[in-house]
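Asks: Pasting the sequence and the predicted coordinates here, then a few questions.
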Amino acid sequence: MLKIRLPKFLLFFVFGMILLAFSTSPEDGGVLSFGTPFFIASMLAFIPVIHRFFSNVDWRFFLFPSLYIFLIVVMTGFSFSPLQSSVRAAFNVIGFVLYLGLICSFLSGRLSVQMLARILICSGAILALYFIVNFLLSSIELGVEQVILERYVGGAMSLPWGASNTIAQVLLLSAVSYLILDDRRKFDFLMFCLITAGIFLTFSRSNMLLLFVLFFVVFKLRQLIVVGAVSGLALAVFFAYMVVFAGWDLSGFDTFVSSRTDVDLLVTGNGRLQTMMEKIDYLADHPFEPIGYYSSLFYFELSAHNFWMTSLIEQSLAAVLVALCFFFSVGRTVYRRDRKVFFGFLIIMAALMVEDPHFTQQYITSFWVFLALLVGFGSTEKDMGVENES
């Protein structure tokens, strides 16, 4: 008789996902997620499962991600800062092994798609709670106007490992995973609301817009109106309470609103168009000279804020083509299974068009887990149960 419970070799992975949001800071000598030791242990524990069930993995879901990892490792050798690039490359290797291990766990019946979706959503909810608490404490200490204006890396709103835009991108992965749940429980909805609140508090325009689009997929119109009304009321009560009882000074809030609604900044994508043109000019002069993995910040001082352009200029056209084949294969198998989940996948792809969050340990890990979730979801006609282990 099958029982749905977590097998022992997946416990390391779960602990890693729980601790993923927390990390050391640059002041400690470098950024390292507290979940790293557990992910390494999980990676080693997955190897026997991968060895046993690897032959059942669809070749597309091994070949393309393998080439993707290969190009990252090769292009790390051409980078401006080999040490910093190698750390990110290493996390991609770990993420890739976790990805294969999770897929083989689906095939072996030891892990269900529904369970992995909840693990990813729970990880996102923990990150959202961490970010919200940090937002509140920083606002009480420094004032809300300073926090909302310092959304950059190292600013009052950021976490040790990333700025608000990147945090919102990690949260968006968990929010889209909510679509996969067949039996949505109250606790699932609570975690989704927490993730939603976290994304809104990042004040990331692109991610807030994509989340709003996601609402139309998750909720029916009547539910959407209720959720919108309740969320708006809760936000109003929250800010009123913090102004009256916590002494928040909102005098600088109008400056922030102006900066986020300025027409010139919106037209240029807050400077994204200019930095994109800079990369295009470089490609025109050096079409076959990639600068190396994670080198944009050192070469241009600003990244392209676009996953595809960043991959093109750092790793060559080959990396773009491999990523396209990989993501197309994942999207195709999801499209055949469920159109709503496929639409959620498109939301993640759209997010990568306006940001390049794939250099943080949190996004790298969550993204590989998200891809494994989609492959497992799209490759099975029904969710697989978990085998009873003695």
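Replies: Structure received.

Asks: C-alpha only now, for contacts and for neighbours.
Replies: Noted.

Asks: how about the helices in the stretch 51-200 of the chain?
Replies: 60-76, 82-108, 113-142, 144-149, 164-177, 186-201 (DSSP state H, counting those that start in this stretch).

Asks: Could you work out which of the ones you listed reaches nearest to residue 346?
Replies: helix 164-177 (9.9 Å; C-alpha to C-alpha).

Asks: Can I get the helices of the stretch 51-200 of the chain in JSON lines including distance to residue 281?
Replies: Output for these, formatted as JSON lines (distance: least, C-alpha to C-alpha, whole Å):
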{"stretch": "helix 60-76", "distance to residue 281": "21"}
{"stretch": "helix 82-108", "distance to residue 281": "24"}
{"stretch": "helix 113-142", "distance to residue 281": "37"}
{"stretch": "helix 144-149", "distance to residue 281": "31"}
{"stretch": "helix 164-177", "distance to residue 281": "26"}
{"stretch": "helix 186-201", "distance to residue 281": "34"}
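
Asks: alright, now check it against this:
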Amino acid sequence: MLKIALPKYLVFFVVGMLLLAFSTSPEDGGVLSFGTPFFIISMLAFIPVIHRYFADMDWKFFLFPLLYILLIVVMTAFSFNPFQSSVRAVFNVIGFVLYLGLMCSVLSQRLSVQMLARVLIYSGAMLAMYFIVNFFLRSWELGIERVILERYVGGAMSLPWGASNTIAQVLLLSAVTYLILDDRRKLDFLMFCLVSVGICLTFSRSNMLLLFLLFFVVFKLRQLVVVGAIVGFILAIFFAYMIVFAGWDLSGFDSFVSSRTDVDLLVTGNGRLQTLTEKIDYLMDHPFEPIGYYSSLFYFDLSAHNFWMTTLVEQSFAAVLVTLGFFFFVGRTVYRRDRKVFFGFLIIMAALMVEDPHFTQQYITSFWVFLALLVCFGSTEKDMGVESES
């Protein structure tokens, strides 16, 4: 049995992570995660801890993220919609302070790497449960054919704060975090399966493929068969229920499968190549004129669906270099500690090549926590923290 004693400011952080998935909707006047007040309290309480243990932090893991944040703030001033850009910039600032506070909490042994990993996994599990329940209710209300076709922002499958692809990206962070756990418990395994089901129900091809690759890293062959059987069984029960009791028309499913396996769409990345080419053409004509943070949707109507191209167009080549430096040092410290976890980090980097989910409050927060977790994991020879056997 494990006894855990957390400082109060960490309790606020944990509550914030568990509530992160839930939010207000645009119809309420704007999207705001229910975890935000808890993150603000936690952020303010982190400041003394950061001040005390800041000197023990590796300069690389402070300087590069600081420059990253400064560039976001500066480029917000050039954005097409300063208010919407500022909201996202503020959440990045909050995430940055949480990132520093979590690292200092591990350095001060107030928090363990294993506990932080579980917080992120359980946060993802809460999101998965929310998404699955919403999927079920919307399918019952509107018909599953409409739900699986309306995967876009504001569609029947989406949550108030994001479309299915973005939801899958947040869930993927939690799934990769499972690699860090040393003593995997039954509840951890259950949460991982729940997150996996959530990713599958988003019908995001790229994220499902990356999840499948993750399975081969996490599990041995026998375990892989068990996980596949559990996830497959849950999905089979769900769809059988929808067919028998909800009157799901199989012809609608056939149309959906055809749309997801169309060769022409797969070759063009479902239109991603076209929108990517549009950004390249802009850069050729305006190489030194970034359009401002979170401005792609206003300038081009569609984002690049690529984190790096979006950053390049919106924030300049300097932002790309700073981000590359930051991610390089994070990846290097993880690589030296554990190759499997490093592969998980590469999975997240690959996901960013086909999406740009970094504008939602949920992904911003989870990503900063994920980066803090990786730095703490890679920087410690063995887990440090407050957990002890009783």
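Replies: All right, it came through fine. What you see is a predicted model; the values in this text were computed from it and never measured.

Asks: so what number do they get for TM-score?
Replies: Taking TM-score structural alignment, normalised by the length of the first structure as the basis, the two superposed chains have a TM-score of 0.98; 387 aligned residues with a C-alpha RMSD of 1.2 Å.

Asks: hang on, the earlier thing: relative to residue 250 of the first structure, which of the helices of the stretch 51-200 of the first structure is closest?
Replies: Here helix 144-149 is closest among these (C-alpha to C-alpha), at 6.0 Å.

Asks: what's the closest one packed up against?
Replies: helix 113-142, helix 253-261 (3 or more C-alpha pairs under 8 Å, 6 or more residues apart in numbering; DSSP states H and E).

Asks: Deepest-packed of the helices of the stretch 51-200 of the first structure, please.
Replies: Counting by mean count of other C-alpha atoms under 10 Å, helix 164-177 has the highest mean neighbour count of the helices of the stretch 51-200 of the first structure, with a mean of 26.

Asks: what's the angle between that one and helix 186-201?
Replies: 150 degrees (axes from the mean of the first three to the mean of the last three C-alpha atoms, to 10 degrees).

Asks: Run the chain-centre distance for helix 164-177 of the first structure.
Replies: Taking the mean of its C-alpha atoms, helix 164-177 of the first structure sits 5 Å from the chain's own mean (C-alpha atoms, centre = their mean, to the nearest Å).

Asks: about what we covered before: and of the helices and strands packed on helix 144-149 of the first structure, who's closest to residue 245 of the first structure?
Replies: Nearest to residue 245 of the first structure, of those and by C-alpha to C-alpha, is helix 113-142 at 10.5 Å.

Asks: quick one, which of the helices of the stretch 51-200 of the first structure is nearest to residue 348 of the first structure?
Replies: Nearest to residue 348 of the first structure, of all these, is helix 164-177, at 7.0 Å by C-alpha to C-alpha.

Asks: mean per-residue distance, that closest one to the second structure?
Replies: Compared with the second structure after the fit, helix 164-177 of the first structure shows a mean deviation of 0.2 Å (mean C-alpha distance after the TM-score superposition for the first structure).

Asks: That helix packs against which elements?
Replies: helix 113-142, helix 186-201, helix 205-218, helix 339-351, helix 361-379.

Asks: who's in contact with the residue nearest the centre of the first structure?
Replies: In the first structure, the centroid-proximal residue (C-alpha atoms, centre = their mean) is residue 170; its distance is 2.7 Å. Neighbouring residues of residue 170 of the first structure by C-alpha atoms under 8 Å, 6 or more residues apart in numbering: 124, 362-363, 366-367.

Asks: run the last query once more with 7 Å
Replies: When contacts are counted by C-alpha atoms under 7 Å, 6 or more residues apart in numbering, residue 170 of the first structure touches 363, 366.

Asks: can you check residue 353 of the first structure too?
Replies: Here residue 353 of the first structure is in contact with 306-307 (C-alpha under 7 Å, 6+ apart).

Asks: Equivalent analysis for residue 179 of the first structure, please.
Replies: 218, 341.

Asks: repeat that for 10 Å
Replies: Applying C-alpha atoms under 10 Å, 6 or more residues apart in numbering to residue 179 of the first structure gives the contacts 117, 214, 217-218, 338, 340-344.

Asks: Including distance to residue 188 of the first structure, could those go into a markdown table?
Replies: Formatted as a markdown table, the contacts of residue 179 of the first structure follow (distance: C-alpha to C-alpha, whole Å):
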| residue | distance to residue 188 of the first structure |
| --- | --- |
| 117 | 10 |
| 214 | 16 |
| 217 | 16 |
| 218 | 13 |
| 338 | 20 |
| 340 | 18 |
| 341 | 17 |
| 342 | 20 |
| 343 | 20 |
| 344 | 17 |
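
Asks: now the second structure: which of those match?
Replies: Retained in the second structure by both residues aligned by TM-score structural alignment, their matches' C-alpha atoms under 10 Å are the following of the contacts of residue 179 of the first structure: 117, 214, 217-218, 338, 340-344.
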